[in-house]
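Colleague: Okay, sequence plus prediction incoming.
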Amino acid sequence: MICVSFSNEYVSYGQLIKEGNEYIIETVQKLPLTHPFLPENINNPEFTESLTRAFQDILSGLPKPDSYVALVLPSIWFDISIQSTDAGLSEEDQEETLNWKVAKRLGTAFDRKFVQYYPIPSSDTAQDFLTVSYFKEIGKKLLTASQAVGLNINIIDIDLFSAAAAIERLEGIKANERWAVWLIDDQIHDLLVIDQGNFRQYCRFSFADIETYRILHKSSADDISEKIVAELNGIRTFEIESFSAVDRVYFYSHSVDSEFFNMLLTYDIENLKTIDTFEKYKPEKLYEEDGDGIGAMCQFIELLGLMFRKMPKDPE
């Protein structure tokens, strides 16, 4: 299994193999992209060339022959929302209602997108769905670039969701907990809220200046993520010392040289933490050009989330 994670400037990859009953992480590596992996670049020929080059370099860096690919893409490539239908509808009526709502939300882009619906816990009178869509064009470009070198994409996941899957397992998070995953970037930050083992909200935000924040997108009208972001801002400005809106916030970044990210690594806050991705699962070969500390290793957490799709849980 080849696990691949794209960020704006880099592509990370790892290979998981099975020998007998044992799963081994053969390698985890990181490569620079020749063109930024951003939605506004999708029609640029250099973007397509960058994808092809990335898959070529990944294939040449594999310790063992493989073609099965699981892929993580940045949240910015997806439209993420919660849509509701009346409870008790047939599957056909549910799909018709959801398609109508999402078409209204996306407008003319609806016909150019793949749309998927995932049921989530709801009330007695309504059924909620996590709704995820992305442009068919990026799917086509990724398939073309990977298949050109003999690779087959079987799984596409979202960065924060894959990171959350890894964190939940590594930390042994209990089903009754409310927690969040925070992906730090220089300008725009992403937040995923998990409540009692289920998706609750996705949010994009920025810190407008040294004291204020701005919510850029929320997947629903729920105010939970704004409460968390307000507390993140309070911690940033030293106004508060812990979170009350959630039990814990886990943070990580692909920008491991970021001053803000590295400042957070020095904070001693009980329910704000990052994860040593490979403390328990050691790769045979590991990229260490960014260092070997927890701040450098957390950038690969999404890859481990993909690998956990194949790796059985350890017995309790």
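Modeller: That came through fine.
Colleague: use CA for all of it now, contacts and neighbours both
Modeller: Fine.
Colleague: And stretch 156-171, what's buried?
Modeller: 156-168, 170 (16 or more other CA atoms under 10 Å).
Colleague: Which ones among these map onto strands?
Modeller: I156, D157, I158 (DSSP state E).
Colleague: quick one: the closest residue to the first one other than its chain neighbours and Q29, what's the gap?
Modeller: Using CA to CA, 6 or more residues apart in numbering and skipping the chain neighbours, the partner closest in space to I156 is L71 (4.8 Å). As judged by CA to CA, to the nearest Å, L71 and Q29 stand 14 Å apart.
Colleague: measure stretch 145-152 end to end?
Modeller: So stretch 145-152: terminal residues 10 Å apart, CA to CA.
Colleague: The structure to be compared is supplied as follows:
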Amino acid sequence: MDLLRHLDAFIAVAEERHFGRAAARLQMAQPPLSQQIRRLEGELGVELFARTTRRVDLTPAGEAYLVRARSILGSVDEAGDEARRVAAGVTGHLRIGCVGSATYSLLPRLSRRLATELPGVEFSFRGEMLVADQVAALHDGTIDLALLRPPVLDGTLEVRDLREERLMLAVPSDHPLAGRRQVRVDDLAGVDLIVHSAARRSTMYDVVRGLLADAGVTPRIRHEVGETSTLVTLVAGGLGVAVVPEPVSALAIDGVAYLPLVRPVRTIGLALAHRSERTEPHLERTVAVVEALARSAG
């Protein structure tokens, strides 16, 4: 830090053009200030000031050194400000991955809330991600946070439950079930189903198979898809019905009706996950914003 003190001293003398005034500005005695300038000139091997009995002027070397000295101190101040912003969690970059239903229901409000509460943090988002893909992306660093479906059986991840979402049935508007106020699970016997992909290890696939098995219904699966938007689009096309989390109803597509699914009423969890060793302040502040929004939206 001696160099920074030398630079402060040099700039004060250069701007005041007087050792006495510069010493008063730095709140120090004049002799130590003069000694600092002499040491600085000795280290550089050049004279920075032309001294007379009446005034102190910068030499050409001093003029050039003043430009660089101001730039150095400015960079040091900027570095300190940046370090303080990072420590406070108000700057950085995070990538957030979302399952399909969160993409449509939570992500629009979340992006606005984050922009308001953490304007210095740069966010990017990946929607329509299945849980297995999100877990892999957390490990390879493609995403930093994941809005996903539990359970997540990975001890290296910290998983926080956010809320429970009720399951509903998406049906074509002209389907025989569309006129009902609600649908029982056993009403799905013999009905064509559209489900999330088993091959891509979709959590919703296992949930739907378990729901039907508990009701003694043999599933008649006609289509398996990877994305929720594609699933609802196929429902609109009359190719079958689909069990979906209630927030999917935010994806309003002509030709689709959403009905409560009862007997039994089932829910599916939504959770937030990140690698356990990630404790950066801006990540922790983002987690707090997501948790608060999920509670209010739920």
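Modeller: Everything's here; your move. Please read these numbers as outputs of a predicted model, since none were measured by experiment.
Colleague: care to give me the TM-score?
Modeller: Here the superposed chains carry a TM-score of 0.26, computed using TM-score structural alignment, normalised by the length of structure 2; 136 aligned residues with a CA RMSD of 6.5 Å.
Colleague: F261 of structure 1: neighbour count?
Modeller: For F261 of structure 1, the neighbour count with other CA atoms under 10 Å is 20.
Colleague: next SSE after the lengthiest helix in structure 2?
Modeller: Using DSSP state H, we find that the single longest helix of structure 2 is helix 60-88. Scanning forward in sequence from helix 60-88 of structure 2 by DSSP states H and E, the next helix or strand is strand 92-98.
Colleague: separation between A136 of structure 2 and A242 of structure 2?
Modeller: Remark: distance between A136 of structure 2 and A242 of structure 2 (CA to CA) = 27 Å.
Colleague: These two - which one has more neighbours?
Modeller: Each of A136 of structure 2 and A242 has its neighbours counted (other CA under 10 Å); A242 has more, 27 against 12.
Colleague: what's the helix or strand for that one?
Modeller: Judged by DSSP H and E, A242 of structure 2 forms part of strand 242-245.
Colleague: For that strand, enumerate the helices and strands it packs against.
Modeller: Contacts defined by 3 or more CA pairs under 8 Å, 6 or more residues apart in numbering; DSSP states H and E place strand 242-245 of structure 2 against strand 157-172, strand 192-196, helix 228-236.
Colleague: ok, now with 7 Å
Modeller: strand 157-172, strand 192-196 (3 or more CA pairs under 7 Å, 6 or more residues apart in numbering; DSSP states H and E).
Colleague: Tell me which of those is the most buried.
Modeller: strand 192-196 (a mean of 23; mean count of other CA atoms under 10 Å).
Colleague: related to what we said a few turns ago, where does the residue nearest to I156 of structure 1 land in three-state SS?
Modeller: Here L71 of structure 1 is strand, with the state taken from DSSP: H, G, I helix; E, B strand; the rest coil.
Colleague: isn't it right up against I158?
Modeller: No. Taking contacts as CA atoms under 7 Å, L71 of structure 1 lies outside contact range of I158: 8.4 Å.
Colleague: Looking only at neighbour counts, state which of L71 and Q29 of structure 1 leads.
Modeller: L71 (22 against 19).
Colleague: Output the helices and strands packed on strand 242-245 of structure 2 as a markdown table; include the columns distance to L272 of structure 2.
Modeller: Listed next are those as a markdown table, based on distance: least, CA to CA, whole Å:
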| stretch | distance to L272 of structure 2 |
| --- | --- |
| strand 157-172 | 5 |
| strand 192-196 | 21 |
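Colleague: Out of those, which is closest to V235 of structure 2?
Modeller: strand 157-172 (5.5 Å; CA to CA).
Colleague: tell me the angle the closest one makes with strand 192-196.
Modeller: 160 degrees (axes from the mean of the first three to the mean of the last three CA atoms, to 10 degrees).
Colleague: name the helices or strands packed onto the following helix or strand past strand 157-172 of structure 2?
Modeller: On the C-terminal side of strand 157-172 of structure 2, the closest following helix or strand by DSSP H and E is strand 183-184. Strand 183-184 of structure 2 sits against strand 256-262, with contacts defined as 3+ CA pairs under 7 Å, 6+ apart.
Colleague: Any buried residues in the helix or strand just after the strand it packs on, and which?
Modeller: Next helix or strand after strand 256-262 of structure 2 toward the C-terminus (DSSP H and E): strand 267-275. Neighbour-count burial for strand 267-275 of structure 2 flags T267, I268, L270, A271, L272, A273, H274, R275 (criterion: 16+ other CA under 10 Å).
Colleague: neighbouring contacts of strand 267-275 of structure 2?
Modeller: 138, 144-150, 156-167 (CA atoms under 7 Å, 6 or more residues apart in numbering).
Colleague: Quickly find the element holding E224 of structure 2.
Modeller: Here E224 of structure 2 is assigned to strand 220-225, by DSSP H and E.
Colleague: can you pull out the helices in structure 1?
Modeller: 45-60, 91-106, 136-147, 159-171, 224-236, 259-265, 294-297, 301-307.
Colleague: what packs against the third one?
Modeller: The one in question is helix 136-147 of structure 1. Using 3+ CA pairs under 7 Å, 6+ apart, helix 136-147 of structure 1 sits against helix 45-60.
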